[in-house]
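Peer 1: predicted coordinates and the sequence they were generated for:
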Amino acid sequence: MFLTAQEINNDSGIEVQAERDSLVYVGDSLPLAKTIKMQDSILQDSIKPQGNQLITDVVKYKAKDYMRLSAKENKMYLYNEAEITYQDMIIQAGHIIIDNNKNEVYAYGIPDSTGAYSQRPVFTQAQRTVEPDSIRFNFDTERALVYNSRTQEAQFNVKGEVTKRENDSVYFMKNVKFTTSKDVEDPEYYFYARRIKFVPDKKIVSGLVNMYIADVPTPLGLPFGYFPLTEEETSGFIIPSFGDSRYGYNLQNGGYYFAISDYADLLVLGDYYTNGSYALRMESNYAKRYKFRGNLSLRYEKLLTSERGFPDYSERSVYNIRWSHSQDSKANPSSRFSASVNLGSSTYYQESVNQTNTANFLNNTLSSSVSYSKTFEGDPQVNLSIAARHSQNTRTQSINMSLPTIQASMSRIYPFAPKVGAKKGIIENINLQYNFRAENRINTTDSLFFKPGMFKTADVGAQHTIPVSTNFKLFKYLSVSTSANYNETWVLKTFEKSFDERTNEVVTDTINEFDSYRTYGFSSSIGTTVYGMKSFGKDKKIQAIRHVMRPSISYNLNPGFDQYFDSYERPDPANPDDIALVDYSRFDGTLYGAPGRLFSSSIGLNISNTLEAKVRSKDSTATEPKKIKLLNNFSMSTSYSLSRDSLRLSPIALRGSIPIIDNKLDINLAGNLDIYALDNNNRRIDKLNINNGGSLFRFTNANVSFGYSFSSKDFEKDGEETEDNIENESYRNGGRRDDLFGKGTDLDGTFYEDEDKFGDDEKKEDNEWYNYKIPWDIRLSYTMTYNNTARQNEITSHSLMFSGDVELSPKWVVGASSGFDIKEKGFTYTQLRFQRDLDSWRMSFNWVPFSQRRSWYFFIGIKSSVLSDIKYDKRREPDRNL
């Protein structure tokens, strides 16, 4: 029996009238498969397929409206939300046709209810997605023709008019636009290429390419282009920027980036100036998860002034070394290694030609520390640390180094403590420790740094300290503590002095041999805590005030150690005919100095006060009142000497802080009061000031300071406080953690710590652009110092510093850092900042309008790191005549 469906032979069967399916849409505006077939360049392939090509896997398909199989055409029609799956390939579209004769598939979009082209094809393979207008794909050759494709590779958005897919790794495209803009349909800029070869995850190689900005062609063009697409860090050249300065025309920040491994990289940059000056910089970042992370920076500059042979010609070199290393706390709980190094020429930040972090020239101190610590568990526990430290004054160019410092300590031992239960009484609380410190200290200058001469004056010494202490309760409310200290000091050289009558000078001889001295002392203290409460009632706004007072009395005893002092004879300067004895210690000038010669015994008095209040909470749902501090740890302290014969009472020191805004603003106060008067030479005399015609106390000096930072988020209920980043660039260079001295810019024009200032536009709702709140932040620092120790009665320093940023719009941020010297009536170092987010571009302007450091820096460039070399920057450098 022979059976056919729908199509029958008129000679041997019953004629059936064919009807068109009402669900089939035949008015598709897209070209049919036959039209696409005429444009297909694959049919002109010179290589003929050999044998019958078969589909090697199951083709799965589905559609929302219908799936129709045409036996005559041997085609499958899928309509509305159609999808087919073949191996790792998925095609989704509004209309899909599967041609079984050719083993090909055609995918198109369909018109929606408004007639707009919708349900464009989506081609997905190996986690790569292409969104074209239409697709033609061959199952056998796995080649495809794609029209108006849109895809994203690395940081590029690529749109091609016609794409020919050769295989999984090679695409040929015609009339292509590629950009880093998020909007591929209407980008702010793009590169237009007639033909390109596209290798996913690797590269784009193009022929003639032009840059368009706002659909306007620019003269920027290349005969060919190469654009890497890898998501991983790769090595490559960094194109320098061109400019001019007082050193001549220059090429700056050009070099090479080395992607050494997944754990470390290396950036090598250089500058060259036409007068012969040059600069080299090497920066490396390294990290290993759960182990450590850090960065290393080496910078060297050779600076020439004027021309060789001219009288004003000069040649100098400046350098800077930075190293920061931190160990993860989980790496090793018993040992830790850390480093924070910032050393080099004292004038580096003042003279550097290409130093973008301008705020650091205001810093007068460079410091470094490299340390390793190890804990040996046991009973008792032993802690060992080895450290190398460095401190450098950039004004005096003096350098102090410790290479190295070794410290060891043993935890407290309670020899009389019970094996079980709490320790009670004076005997059971007796404890002792052992501390050891050895140091090799070097004092040198900038000119001798890293030279053999810096080691000639090194001081080596060691100290052993054994403190013994105990504590107990007296009369239930008094806390008593006593301690005795034994110290032994070792040195490797001492100094012997004598007087040379021929030269009339004191001669100092260095004795290079081991020597030591021992000292001891005793101290005790007794104190208590007194509470006072005044209640006003729960219906009052201020319900209660509490006063906490902590008085204490201490006693200190330090014997004199005359045995370590000698004397030499010399003529009396007042009467040359008489002989005077001059006392000295051979340990003067050693690492830890000489022991005290004079016996001292003193009583110390201290009282600290804290004032708190309970106020009714503004929150009606709160069940408890709110506690606020009115006065925080306001203390008064002094001491009375039992061993001196005059001026026994030390000045009374006042210290404390007044909280103004909880956890935000505290005003710190400090001052000294003296009861003794001054003579006509403004020296203290053993006479009370009140008996000398003055007041009871003489106000000698005072200091008032506060720091405050607040922002618009503080006035929002869901605002979150943000902390300053400790590892910011200014702090790594030795500056401040905040930006009161101004912000520095990176080489790509970004202000440090401001990379996320604008946020993500995609997260903003449409109505947020119209109902926009202006974010802002401001930081203040105030200080005032008063001095009257010798009847000066003057304010020695009085200044206010401020820094802030205002986001005028979602894409505009302006900021300023400045200060005002109230005493000298002038502005301090001032910096004005402007930033503009241009979507795919970034623009910034940094301006120092006045002072000897007046300068400006303008930058505009593409944000994406792939195209970071496409930029324009211009700067006016400050004069560096120091």
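Peer 2: The structure has been received and is ready for your questions. Since we're looking at a predicted model, the values are computed, not measured.
Peer 1: CA atoms for contacts and neighbours, from now on please.
Peer 2: Fine.
Peer 1: report the longest helix in this structure, please.
Peer 2: helix 33-39 (DSSP state H).
Peer 1: neighbouring contacts of it?
Peer 2: With CA atoms under 8 Å, 6 or more residues apart in numbering as the test, helix 33-39 has contacts from Y106.
Peer 1: give me that answer again for 6 Å
Peer 2: By CA atoms under 6 Å, 6 or more residues apart in numbering, no surrounding residue is in contact with helix 33-39.
Peer 1: helix or strand right after that helix?
Peer 2: Downstream of helix 33-39, the next assigned helix or strand under DSSP states H and E is strand 59-62.
Peer 1: my read is W769 is in a helix, agree?
Peer 2: Yes - assessed with DSSP: H, G, I helix; E, B strand; the rest coil, W769 lies in a helix.
Peer 1: dropping in the other structure now:
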Amino acid sequence: MTVSNTEPKLQNNSISALQTNSQYLTIFLTFLLFSSSILHAQDIPSNKSAKLPNSNIQDTLPVNLKPVVEQINEQAQDTVKTDTIKPPNETLTDIVDYFGEDYVFLNRKENKIYMFNNAYIKYEDMRIDAGLIILDYNKNEVYAKGIDSAGVYSQRPVFVQGPNKVEPDSIRYNFNSEKALVYNSRTEQSGFRVIAEVTKKVNDSVVYLRNVKFTTSKNIEDPEYYFYTRKAKFVPKKKIVTGLTNMYIADVPTPVGLPFAYFPLSEDRTSGFILPSFGENNSRGFFLQNGGYYFAINDYLDFTITGDYYTNGSYALRGESSYVVKYKYRGNLSARYENLVQEERGFPNFQQSSIYNIRWTHTQDPKSNPSSRFSASVNLGSSKYFTQSINQTNNASALVNTLSSSISYAKTFEGDPQVNVTLAATHSQNTNTNQISMSLPNLNASVSRIYPFAPKNGTKKGIIQNINFQYDLTAENRIQTVDSLFFKPEMFNSAQIGAQHSIPITTNFKIFKYLSASAGTNFRETWVMKSTRQRYDQNAFDGRGGIVKDTVSGFESYRTYNFSTSLGTTLYGLFNFGNNKKIQAVRHVIRPSLSYNINPAFDRYYDEFIIPETAEEAAGQIHRYSRFENTLYGPPSKVYSSSIGMSLSNNFEAKVRNRDTTSIEPKKVILLNNLNFSTAYNLAGDSLQWSPVQFSGNIPIIPKLDLNFSGTLDPYALDNNNNKIDVFNIENGGSLFRLTNANISINYSFSSRDFQSKTRDTDKIENETFRNGGRPDDLFGDAANIYDGRIYDNEDDDTDKTNVDWYNYKIPWDMRFAYTITYGNARRQNEISSQSFMMSTNLELAPRWTVGVSSGYDFKNKGVTLTQFRFQRDLESWQMSFNWTPIGSINTAWYFFIGIKSSMLSDIKYDKRRESDKRL
């Protein structure tokens, strides 16, 4: 007999754990559904043989509850022994929760439950969502599939167990063995998308697959490439092991195949080998490049070692480590060494050299320890590394003229007064002259300003209450050396050690409410550990005689002081033109300043001797020198100076009628920003008392585009030999001033993102060119990362570029340019000493095509500067790039790369390049 469902809209049912005997389940459910008996409470008879009384006869006997209860207790005692057979364990150990939107049908004859439309079933950590789900209690299995309506298969099953998720066409799952049989499954593991015709889930850790496709494509229905294998073993989050595997591109098999394959699936970083690329170089022979090993040490630290080898003997080693502790600090350390061999031994062009480079970047989260800060930015090594490296194609880095480094630790001691201490080591290296200057280490300490006469409450007023002083200490060990002596004992021979103590005392006050005045003095004491003594030796210099300088080790010190005062104010001028005009008003802000400085002469720190009459040159003359010459901070001044300084700052702003008719306020526009003039007059000088007039300014043209200019105006004239004379230029028949030098520069950067609401910030720490000391942008060319070839940093970009409306597509672009011109006329040369224009642009011509170019023109030398063309193609799961530098002296080269985006398959790539000729 078949029983129909009495409640077709039954939803959100729960079935508790059931025993294995299904007949008991049927009897129990039938009893619950069809039992209509009503149970009443009855008195228990006094003995087992007593008959029930007639309900029509009234009971006149009194009821004594206590004896009845005692009798019940006596009868409740059972002399039968306890059953020693244990009941069978329940198959289902947890609640089974199921649901069907249209109906949940219970078939008691088949002992099955049918759930239809947006159905689901949950058991322990397993959940199945599908269009149709059948729960079979006879076999303790669940079967799920989608809904086929009008030829459209929808609501495919979604099987989730723990962190694993599978989307098949249909699935069978057994509660007893927890095994599953899946048909046409689709799943994702650690960036891999797996499509299998048949999948057999043995347990939580082993899955067998048949006729499988592996890909990293986001289009799992129609991947542009995949690896096809007949049989595979899949261990979630660990590995995939396959048999014979072939690579397919656009469903076309390729010759690329392996008898077996191993794909790691660890979600955490794992150690492993980095496969090298191979090729041939004209001057070094065959090579293997960028091969090595990656060490995943822990969650906070990793290490990568790679190298190159050429058959002519050249080789390179590179080590790089990244570390990060969230909310505390992060950094990157790399060291690179290359042994360069040019041509073959015994040939005239044979050359051998070695170069190296060390970089370290460390940043600390300011919130981790506000009172203690440590930072590092190190970039040092061979001056010719970026121009001679055999595995470096960064044009912008090759143009860097200065390598600089800084490691510092700063500590703040809170209190009144506050004490700040900074311990640092710095390094500066000129790659053109090979000169290196190091400060190893230097110490800076300061005590915040102290106002000894300030009131305890209220503001400070007057000269006395505003008197303040502080203490500053600077100590340094400075080393001057060259590239060839770097890291050698000889570099420390010229080390100079010194310290300066400074105590400035200042005060400020108002005069007539509108003039701001300040006055101060500065006392400074300088310590050095080496000094110089000079003498005339007739036998020196091969008997010709001359002044000999001897370096004397020992503590020496000198003390200096000076006095300064200044007076300044701010003036405002407003010119109104009316509210009906386009320019309604112009405001001129003037800030004049007048200062007076006195620097005494410290003759007592100078010595002198008379050159003998027997000397060939300067016989009988008095030679004066200071023993503090060629020391760390130089000698004190021996010339008395008393000068008046003058400066004038101007700002011009305008109120312009706003184009937005809904706005009631006019728009503020800056016409001229910071037009500054400064000069000085030396009261103690006997000639050329006026200093040249320095001027600078900034003119905003459009937002983010400013014209910067600066120059020097000299009031004195030149003689016939182009030497400055103590005659004003206007008195010599010229103009009031001579323009001796000037500079104009323009920098502008804009992109399509400027017209959108979102902008993207660039992390300079991750920028290869910036870490090498260059610009973080691509004005001088973009760096091709030849170590992994990746173009797109975010391989999980979810931007859908498959469907594009070509007529309404917004083309992303960016552009930046820089123009500079320098004029020189100090000695009537009247020439443009330098003039150049640099530009860089990137344009996404199509949704997956990006082109870029960086170039410039040198107007002085009449030639095109370093030029680079960039072509990049996003091939969905693949990427392709081509960088070509046709112009650029020693940097002419090209580089081609094509490979898979996913970092898991980064070794599947092809790259080819032509290096520049380093011998030019």
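Peer 2: On my side now, so go ahead. These figures come from a predicted structure and were not determined experimentally.
Peer 1: got a TM-score for the two of them?
Peer 2: Overlay of the two chains. TM-score (TM-score structural alignment, normalised by the length of the first structure): 0.92; 834 aligned residues with a CA RMSD of 2.1 Å.
Peer 1: against the second structure, where does the longest helix of the first structure fall?
Peer 2: Alignment note (TM-score structural alignment): helix 33-39 of the first structure is unmatched in the second structure.
Peer 1: now stretch 299-306 of the first structure
Peer 2: The alignment of stretch 299-306 of the first structure onto the second structure (TM-score structural alignment) covers residues 336-343.
Peer 1: contact partners of that stretch?
Peer 2: Stretch 336-343 of the second structure is contacted from outside by 283, 314-318, 350-357, using CA under 6 Å, 6+ apart.
Peer 1: for stretch 610-624 of the second structure, same thing?
Peer 2: Applying CA under 6 Å, 6+ apart, the external contacts of stretch 610-624 of the second structure come out as 607-609.
Peer 1: likewise for stretch 338-349 of the first structure?
Peer 2: For stretch 338-349 of the first structure, using CA under 6 Å, 6+ apart, the contacting residues are 318-326, 361, 367-371, 394.
Peer 1: follow-up on the earlier one: reformat the contacts of stretch 610-624 of the second structure as a markdown table; add distance to G773 of the second structure and neighbour count.
Peer 2: Below are those laid out as a markdown table (distance: CA to CA, whole Å; neighbours: other CA atoms under 10 Å):
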| residue | distance to G773 of the second structure | neighbour count |
| --- | --- | --- |
| D607 | 45 | 13 |
| E608 | 47 | 12 |
| F609 | 49 | 14 |
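Peer 1: gap between the counterpart of S371 of the second structure in the first structure and I406 of the first structure?
Peer 2: Using TM-score structural alignment, the equivalent of S371 of the second structure in the first structure is S334. Taking CA to CA, to the nearest Å as the measure, S334 of the first structure and I406 of the first structure are separated by 17 Å.
Peer 1: and the contacts of stretch 610-624 of the second structure as CSV, adding distance to D550 of the second structure and secondary structure?
Peer 2: Conversion of the contacts of stretch 610-624 of the second structure to CSV gives the following (distance: CA to CA, whole Å; DSSP: H, G, I helix; E, B strand; the rest coil):
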residue, distance to D550 of the second structure, secondary structure
D607, 14, strand
E608, 15, strand
F609, 15, strand
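Peer 1: and of those, the nearest to T215 of the second structure?
Peer 2: Of all those, T215 of the second structure sits closest to D607, with 83.1 Å by CA to CA.
Peer 1: which residues in the first structure form helices?
Peer 2: Secondary structure of the first structure, counting by DSSP H: helices at 33-39, 348-351, 425-428, 729-732, 766-770.
Peer 1: out of the ones you listed, which comes closest to Y286 of the first structure?
Peer 2: Y286 of the first structure lies closest to helix 729-732 among those, at 16.0 Å (CA to CA).
Peer 1: average offset of the closest one relative to the second structure?
Peer 2: When the second structure is overlaid, helix 729-732 of the first structure sits 1.0 Å from its aligned residues on average, using mean CA distance after the TM-score superposition for the first structure.
Peer 1: aligned counterpart of A398 of the second structure in the first structure, please.
Peer 2: Per TM-score structural alignment, A398 of the second structure is aligned with F361.
Peer 1: I'd guessed its match sits against Q350; true?
Peer 2: Yes - when contacts are counted by CA atoms under 6 Å, F361 of the first structure is listed as touching Q350 (5.4 Å).
Peer 1: ok so, going back, roughly how far apart are the match of A398 of the second structure and H798 of the first structure?
Peer 2: 21 Å.
Peer 1: ok, back up a step: among the contacts of stretch 336-343 of the second structure, name the ones in strands.
Peer 2: Residues of the contacts of stretch 336-343 of the second structure located in strands (DSSP state E): 315-318, 351-357.
Peer 1: select only the buried ones of these in PyMOL?
Peer 2: Of those, the buried ones go into a single PyMOL selection, burial set by 16 or more other CA atoms under 10 Å:
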select buried, resi 315+316+317+318+354+355+356+357
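Peer 1: which one of the ones in strands among the contacts of stretch 336-343 of the second structure is nearest N698 of the second structure?
Peer 2: Distance ranking of those against N698 of the second structure, using CA to CA, places N357 first at 39.1 Å.
Peer 1: once you drop chain neighbours, what's closest to that closest one?
Peer 2: Closest residue to N357 of the second structure apart from its sequence neighbours, by CA to CA, 6 or more residues apart in numbering: G381 at 4.2 Å.
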